Structures are given as structure tokens and as C-alpha cells.
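**Student:** Below are the sequence and a predicted model; questions follow.
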Amino acid sequence: MPLNATAKSWRVGDLPFFYRCQPQPSNAAYGLPDRLSFELEFDAALGLVRQRPNADVDRALEICYRQGSEISGMMDDRGIGQQYAQDFLAYITRHEWDLAGKRVLEIGCGTGYLLSLLKARGADVLGIEPGAQGRDGSNRHGVQIINGFFPHPAVAGKFDLVIAYGVLEHIVDPVGFMRTIADSLSEGGAAYIAVPDCAPYLRTGDISCLLHEHWSYFNIGSLQRIVAAADLNGEVEASGFGGSLYCRVTSAQGRAAAATAEIAQAAAEFDRFRSMAQAAVGKMEQFLQGPGVAGIYVPGRMINLLATLASETQERMRFFDDNPAMTGLYFPGFPVNIENFEALKNSPPARLFIATKSFHSQVVLRIEQAAIDIPVVAWSEFFVQEATT
């Protein structure tokens, strides 16, 4: 994983093109590759970590979006999707307490569930979504959803609110996209943006945040700089649920230039991210080379890192996850099916890496209660945040 110091770019490797967990260890049934090259670059004008444009990735994403991406986090009326929706709704209504008669557009609206909640509060809503979930959700939630990409000729006029939840990171030119959103706002209107908060990953060298679907990797500073570069005002805050950043965007008078020191700090953080990620690769190699077969709990957090290792190491590992919908399925390019806790209990691996910081203690407690005698390695042993000066 070499770094070109002059251009501030880093070819991470051929990473899994993660579309969904599936009943076979390949994306071929969906007309998609199992792995594609992934290269990061540092945009010195914006202080932004981003994926370098790649025509092969563009072609794969066109297929993926038309079929409907199913990566966790989509808002809906069930499960964790409902929690995402309720948290973002609370953020919007904190600023927009009276939605009666407001014209609302949601870009990348998924099933349209959030729009249905806004409609129930009196808003006049419209969604646009390229995936099949939009067609299904339109009937289920009783909202109008245009099948396509924004901007779209069927999306006309001005809107009091424009919403883009989990969209901006998918856009190659986020500054241009923000300007297009601003052109769709009525006078005094506001846009509500949500993106994944990548700061915890960038600080620790955890490359699990890298997805071919995501072109930009935001923290608070880079999101604020993107908004300012589009000649807009943005107020950024952390979400109450789900590890996102929320931003309310309004019109501005003139553009505020990013401070040189701020950009220099972001560049140093990019270098540290690369260095710590390479150290984590070495630790994983050592973990898998031990005696017997190693287990990885919550493997979705580790597939990027594992993809950078030699292929023969894949014969020395098993995957485990608590999500019953994943049992028996595969990640693209890995001939290792996902097992549940009962399989771990009945046939423990030689050692176990728990690839989650948030739920480590709960997993350890379950192992102890099941009287499973197995050495456990924690996420924090692989990803330790370096002190900064």
C-alpha cells in the first residue's frame, strides 16, 4: 500500500465491492465485480479525504444504484432504519417546527419513509430515488417518488426544504452538488444533509469505512469546508444516533476561505491514517498465522483489511455475526460463509477477534456465559489512536 507523498494519494488495494451479503461468495449474479481497485487522495483545496475517480467504479455503481443499494443505514419503518429516521426527523423538526404547507424534496429517499413522516406533519413532499426500493416504498408509504437521479426534469420548481440523507458521500463533486441543491431552494429555504462521520475511522486507521459507493470521507471540518466552498452557510453537529454528521445549510454572502493551518492539520491526519492502517494489516497477518483456524466476529468491519492479505489466509478463518439475516450468506470474494453464535458455541475456533468496539463487552459476556474457552482479541488492540501534538 504505497503512498505518493507529493500527490497525497494512496492505493489501498483491490477492495471488496460490497453490494449486499448474498447466498454465494460472488457478485457475478448481479453483474458486478467482487473486487475493484481503491485509491484514496487528499484534496488540498478542501482538506478532504476522497476516493480517486475511477471509471470502473462508476460503471459498477450505475448497476448497483439501479438495482438498489442495501447497505445498512437506510431509513424505513422497521428495525434500525426506524431509529435512523426518528433521529433525523427530530433534528429537522427542531429547526422546522411548522411544516404545514412546506414543499419538501428528498434526494435519494430510499423507501420514502422519512417523507411519509413529514407528510403526516402537513408537508407537501416529493422524493427521487434510482433504486427499486423507491417504487416499492412509494406504494407502501403513500408518497410520490420519481425513479431516477437528481437533478431530474420531473423535479421542477423551488422547495422550502431539500433533504439529502446519506447522499453527499456518494457524489463525485460534492461542491457542485451542494450548489445544485441551493438552486432548488426557495428564498429562505434550507437543506438538511446527513453524512457518515468518518473521524473515528480516520483517527485510528480503521479502513472498514472505505466503500466504493463513497467518494468522500467527511469529518466536521471537511463537511464545513465543502459547504463553504459552495458559497453556503452550514451548521454541523453530531447525530444523536448512528454515527452521522447533520448539517443545516442556508444561503450565504460570499465564500469563507479555509485556514491554511486547518488544511495542513487535515493533511497530517491523512498520513497518520495510512500509517496506522498499515500497522493494523500487520497485526491481522500475525493473528491469522497462529495455530488452527481463527474466528472473526462482526466480519463486515474487517473485509477491507482482510482483502489486502494474501489469498491463502482465507483458508485460516471463520466469520460469525449475531444478525440472523446474515447467517449462511457470504461477502463478495470471500469463500467463508457467515455463522451464528450457536455455531461458535458448538465448534469454537482456535481464537476470536471481536471486530466491534461498541459491543465488545456484550460479546465477551455471551462467551463467558456459554462457557466457551477461547482466547479473545479486541478491536482496540488493532486500532489504537495515536497521540497528536
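**Tutor:** That came through, no problem.

**Student:** only C-alpha atoms for contact and neighbour calcs from this point on.
**Tutor:** OK.

**Student:** How many residues are close by Ile80?
**Tutor:** 14 (other C-alpha atoms under 10 Å).

**Student:** I'd say Ala266 and Leu48 touch.
**Tutor:** Yes - judged on C-alpha atoms under 8 Å, Ala266 makes contact with Leu48 at a distance of 7.5 Å.

**Student:** and Gly242, what does it touch?
**Tutor:** Gly73, Tyr84 (C-alpha atoms under 8 Å, 6 or more residues apart in numbering).

**Student:** mind running it again at 10 Å?
**Tutor:** Contact analysis of Gly242 by C-alpha atoms under 10 Å, 6 or more residues apart in numbering lists Gly73, Ile80, Gly81, Gln83, Tyr84, Asp87, Phe88, Pro196, Asp197.

**Student:** before we move on, back to that, list the residues that are in contact with both of Ala266 and Leu48.
**Tutor:** With C-alpha under 10 Å, 6+ apart as the test, Ala266 and Leu48 both reach Phe42, Asn219, Gly221, Ser222.

**Student:** related to what we said a few turns ago, can I get the contacts of Gly242 in TSV including secondary structure?
**Tutor:** Formatted as TSV, those follow (DSSP: H, G, I helix; E, B strand; the rest coil):
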residue	secondary structure
Gly73	coil
Ile80	helix
Gly81	helix
Gln83	helix
Tyr84	helix
Asp87	helix
Phe88	helix
Pro196	strand
Asp197	coil
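
**Student:** Make a ChimeraX selection of the buried ones in those.
**Tutor:** Here is the ChimeraX command that selects the buried residues among these (16 or more other C-alpha atoms under 10 Å):
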select :73,81,83,84,88,196,197
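
**Student:** Now distance to Pro151 too, for the contacts of Gly242, in a markdown table please.
**Tutor:** Supplementary listing: the contacts of Gly242 in a markdown table, determined by distance: C-alpha to C-alpha, whole Å:
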| residue | distance to Pro151 |
| --- | --- |
| Gly73 | 23 |
| Ile80 | 29 |
| Gly81 | 26 |
| Gln83 | 28 |
| Tyr84 | 25 |
| Asp87 | 27 |
| Phe88 | 23 |
| Pro196 | 22 |
| Asp197 | 25 |
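
**Student:** tell me which of the contacts of Gly242 is nearest to Trp215?
**Tutor:** Closest to Trp215 out of the contacts of Gly242 is Pro196 (11.8 Å), distances taken as C-alpha to C-alpha.

**Student:** All the helices of the protein, in order from the start?
**Tutor:** 55-67, 79-95, 113-119, 132-141, 174-183, 199-204, 220-229, 260-288, 303-307, 341-346, 360-369, 379-382 (DSSP state H).

**Student:** State the number of residues packed around Glu342.
**Tutor:** 12.

**Student:** of the helices of the chain, which approaches Lys8 most closely?
**Tutor:** When the helices of the chain are ranked by proximity to Lys8 (C-alpha to C-alpha), helix 260-288 comes first, at 8.2 Å.

**Student:** In stretch 326-339, which of the residues would be classed as buried?
**Tutor:** Buried residues in stretch 326-339 (16+ other C-alpha under 10 Å): 326-334, 336-339.

**Student:** what do you get for stretch 49-66?
**Tutor:** In stretch 49-66, counting by 16+ other C-alpha under 10 Å, buried: Val49, Arg50, Gln51, Arg52, Val57, Ala60, Leu61, Cys64, Tyr65, Arg66.

**Student:** Second structure follows, compare the two:
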Amino acid sequence: MTSGTQSQQIILNLENFPFFVGVVDPNTATELPSKLPFALLIDPKLAVPRLNLTPQIMDALDKAYGASSMLSTPLGESDLANYRMIEMLEKLKSIYGDDFKAKSFLEIGCGNGLLLNAVKQLGALVSGCEVGPQGKTASEKYDFQVVEPPLKASQFDAKFDCIFSYGCLEHVVDLEELFKSCRDILNEGGLFFHCVPNMDSSYTSKRLDELCHEHINYFTPRNSTRLLSCQGFSSVDSHLTTAGNEFFFWGYRDASKPLSWPGETETVLETETRKLTEFSYAIKSEVNHLSSSLERIYQRDESIGFYGGGVSLALLMPSIENVRFYDGDTSKHGKCWLNTLPPIQSPRDLKSDPVDNLIICPEHHYSKIINYLTNDIDIPESIKIIKLSEI
């Protein structure tokens, strides 16, 4: 863990926040808590918003990772996840170049191995790093090396030309050690390339969606590239994904650059603190607004469906008796967001058993979802479709 983090002042504090770790089987997730305290502060070295990790949270995360929890559908395993994988791969190719043949690539957090195998198919020599049983499964399925974290030079025979990740760095507890390890195993001039959730999106929307206990670090294009520049990488840059809720950032290993920390500059810490403080005030106001709006729907005795999420919103309801959850990803059907919530249903169930109100949670994919619901499924016109931001 980055030194000094836990002693810093907590800025955003949410009691009894959902312990959301992706879909769970209600029959096997009984050991996971439904709610835990959630608090963010500014790390004094990284100058990045970070979760205030308590022993209780660490214990719950260990259990979740041991069960191979995944917050989102693994890349390539649904239409939307396949789109995300293609965008990630195309951006990696545009930055690295088209010649992957015989070049060595390491993916941190390789998950099910689909993205890493796609890189292998381009001719690269690949290795992965993954915690939990899914790493072993990926290794056996695609025939490449997958090591358990923490990364060490002794785990590999040679250095890499590129180290990359998708949706991983936000989960890393000890970023300081990860950067050191990656510098040790990345060739001089090698590419360090990552895709992470965009905290600027949350700052703008004033929403809770991207906040969860599995996300330790909350990056923006500015604080991430600043961090890379301080940690031995040159020509750093970033680019938003098409949806804008995530972004790519990258740099090249440069041993000539002196190492430092962004937090050593007081004005940097002041700026990050101000942004998180403003967000904290806005979130409290938004929670009050959402609670009132959902209370009015409840008082009208109308049913509510949440599409693609809605965990934190459902827990603001006086009762979940008339609450349902839907998702277009078939792998989630029959499972639940929390073991205390109803199972996730197919949106096709809306044709025969509609709800009064359907709230679309992932607004960055709103157009695709509406097209799917109205054209592919043809849900009843009686259903009132509501953007999350318009509740």
C-alpha cells in the first residue's frame, strides 16, 4: 500500500455503501457482505483519489477475488464486451504499430485471456498476470504463461516490449510497487499502455455508478499521465474511449528520467483535493434528490426496472418489492448484483411482464440500449424509459 495513504483526511464518506463486485450467484455468495463503509481521500504521493482501505474491506475483497469476481462482463463475452475488446485492441495497435510479430507483450490482469490471445494471434509472444483461478484457466485454454501477482523479474526469462492492461490499474492496492516492477521488466523505450474508468465522467455526471470497493484508484486523464511522467515514462498521453466512461493512457520507458511523485507539488494536491471535495458535496445532494424521486415513484405504487445496474439506487428505495433488474448480457441472467437483491432478468421478459418505469443506468451506451430494446425486442410502449440523469 502506498505509504501514508490511510492517515490522510477522508473527503468523501458514504456509510453502508453496496459492496458491489459484479454479478454473484445468490447460493454461493453468502460470505460476501451486502454493504460496507466507502470513503475516498487523496493519496499524498500519487495525487490520485483512493479508497480508504480498512481491514474489513480488505477481507471482503480477498474473498471476492478468490471467487474470481468481475465487475463487468469479460472482454469478448457479449456484444458490448466484444466491442470494448476491439476498441482496446485497435487503440493498442495504433499506438504500438502493426508489427507485433515476435514482440513480447505482458497483460496485467489478463482475466479470461481473450484479449491476450487476440494479441498472440497478431504474432506476439505473450504472457499474463492474473489473480485467482481464471488465470490458470486462461493459461490452459490458450497455451501461454500466466503468473500470479505480485510481478517479479524472476518470473520471466526476458524483458517485455509492451506491458498493458484493461480495467486493472484501478484495482491495484500497491501502485508504487507495481510501477517499480514494471520498470524492471519493461525494455527501454517499451510501451506502458492501459485503459481505466474515467473519474472525470463521474465528476461531470455527479453519479455513484463508478464508485465501488473493488476500485482502489480513481484516475482521470490528467492525474494518470502526470503520474506516468513522474514514474519514469516519457511521451505520455491519453485518449477517451468512444463511450467516454473509460480512457486509454500510455508512456514509454525512459531510464533517463528521474523518479518523483506528483504529490510532491503542493498545488497538485490542492487541485485534486478541491475536485474531490466538490464531488463529495454534489454526491450528497444527488443522493437526496434520487431518494426523493424514487420515493415518489414508490408512493404511486409503480414498478421499477433498472437496466444495466442500479444497485446503489435500489438501496435508496423504501422497499425493493416492486423493483426488478435487467441486462442484455445473458451470462448475468439468474444471478444478482447483491445476494440481497432480486435476480437479473432478460430484457425479453419485459414483453410479457412489463414494468411501469425502466431506468437506463449506463447512459454512455444509451443509444445502443434503446435501439436494442425498441427494435430488437420491441418492448411495450406503455413502459416509461428514463435516463438515469433524468430521474
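**Tutor:** Everything's here; your move. As the structure is a prediction and not an experimental result, all values here were calculated from the model.

**Student:** Now render the buried residues of stretch 49-66 of structure 1 as a markdown table, adding distance to Ile128 of structure 1.
**Tutor:** Shown next, in a markdown table, are the buried residues of stretch 49-66 of structure 1 (distance: C-alpha to C-alpha, whole Å):
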| residue | distance to Ile128 of structure 1 |
| --- | --- |
| Val49 | 28 |
| Arg50 | 25 |
| Gln51 | 25 |
| Arg52 | 27 |
| Val57 | 23 |
| Ala60 | 21 |
| Leu61 | 17 |
| Cys64 | 16 |
| Tyr65 | 12 |
| Arg66 | 12 |
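
**Student:** from those, which two are the most distant?
**Tutor:** The most distant members of these, if one measures by C-alpha to C-alpha, are Val49 and Arg66, lying 26.6 Å apart.

**Student:** Check the gap between Pro262 of structure 2 and Glu87 of structure 2 for me.
**Tutor:** Going from Pro262 of structure 2 to Glu87 of structure 2 by C-alpha to C-alpha, to the nearest Å gives 30 Å.

**Student:** Go ahead and flag the most central residue of structure 1.
**Tutor:** Against the mean C-alpha coordinate of structure 1, by C-alpha atoms, centre = their mean, the closest residue is Pro196 at 5.5 Å.

**Student:** Can you tell me how far the nearest residue to that residue once chain neighbours are set aside is from Pro299 of structure 1?
**Tutor:** Excluding the flanking residues, the one nearest Pro196 of structure 1 by C-alpha to C-alpha, 6 or more residues apart in numbering is Ser244, at 4.4 Å. Ser244 of structure 1 sits 21 Å away from Pro299 of structure 1, going by C-alpha to C-alpha.

**Student:** Against Pro197 of structure 2, how distant is Phe20 of structure 2?
**Tutor:** Phe20 of structure 2 is 16 Å from Pro197 of structure 2, by C-alpha to C-alpha.

**Student:** wait, I meant Glu130 of structure 2
**Tutor:** Using C-alpha to C-alpha, one gets 19 Å for the distance from Glu130 of structure 2 to Pro197 of structure 2.

**Student:** My guess is Thr119 of structure 1 contacts Gly101. True?
**Tutor:** One thing to correct before we go on: residue 119 of structure 1 is Lys, not Thr. Yes - the pair Lys119 of structure 1 / Gly101 is scored as a contact, 9.5 Å apart, by C-alpha atoms under 10 Å.

**Student:** Between those two, which contacts overlap?
**Tutor:** Val125.

**Student:** which of these two has more neighbours?
**Tutor:** More crowded of Lys119 of structure 1 and Gly101, by other C-alpha under 10 Å: Lys119, with 22 against 13.

**Student:** That one -> structure 2?
**Tutor:** Matched by TM-score structural alignment, Lys119 of structure 1 corresponds to Lys120 in structure 2.

**Student:** returning to what we had before: counterpart of the residue nearest to Pro196 of structure 1 over in structure 2?
**Tutor:** Looks like Ser244 of structure 1 aligns to Glu246 there (TM-score structural alignment).

**Student:** Number of residues surrounding its match?
**Tutor:** 21.

**Student:** so what's it up against?
**Tutor:** 166-167, 195-201, 219-221, 239-240.

**Student:** Please tell me how far it sits from Glu278 of structure 2.
**Tutor:** Counting by C-alpha to C-alpha, the gap from Glu246 of structure 2 to Glu278 of structure 2 is 21 Å.

**Student:** and if you look at Asp43 of structure 2?
**Tutor:** Asp43 of structure 2 is 17 Å from Glu278 of structure 2, by C-alpha to C-alpha.

**Student:** Who has more neighbours out of these two?
**Tutor:** Asp43 (26 against 14).

**Student:** The more buried one and Leu51 touch, don't they?
**Tutor:** Yes - counting by C-alpha under 10 Å, Leu51 is a contact partner of Asp43 of structure 2 at 9.2 Å.

**Student:** Around Ser380 of structure 1, how many other residues sit close by?
**Tutor:** Around Ser380 of structure 1 there are 14 residues (other C-alpha under 10 Å).

**Student:** That one pairs with which position in structure 2?
**Tutor:** In structure 2, Ser380 of structure 1 lands on Ser389 (TM-score structural alignment).

**Student:** And Gln289 of structure 1, by the same measure?
**Tutor:** Checking TM-score structural alignment: Gln289 of structure 1 goes with Glu295.

**Student:** show me the contacts for that match.
**Tutor:** Glu295 of structure 2 neighbours (C-alpha under 10 Å, 6+ apart): His289, Asp301, Leu316, Met317, Pro318, Ser319.

**Student:** Let me know the closest of those to Glu177 of structure 2.
**Tutor:** When the contacts of Glu295 of structure 2 are compared against Glu177 of structure 2 (criterion: C-alpha to C-alpha), the nearest one is Leu316, at 38.4 Å.

**Student:** which residues sit in contact with the nearest residue to that closest one once chain neighbours are set aside?
**Tutor:** Spatial nearest neighbour of Leu316 of structure 2, excluding adjacent residues (C-alpha to C-alpha, 6+ apart): Ser291 at 5.7 Å. Ser291 of structure 2 is in contact with Leu313, Ala314, Leu315, Leu316, Met317, Pro318, counting by C-alpha under 10 Å, 6+ apart.

**Student:** What distance do you get for Ser291 of structure 2 to Lys368 of structure 2?
**Tutor:** Ser291 of structure 2 is 28 Å from Lys368 of structure 2, by C-alpha to C-alpha.

**Student:** Ile297 of structure 2 now?
**Tutor:** Taking C-alpha to C-alpha, one finds Ile297 of structure 2 at 26 Å from Lys368 of structure 2.
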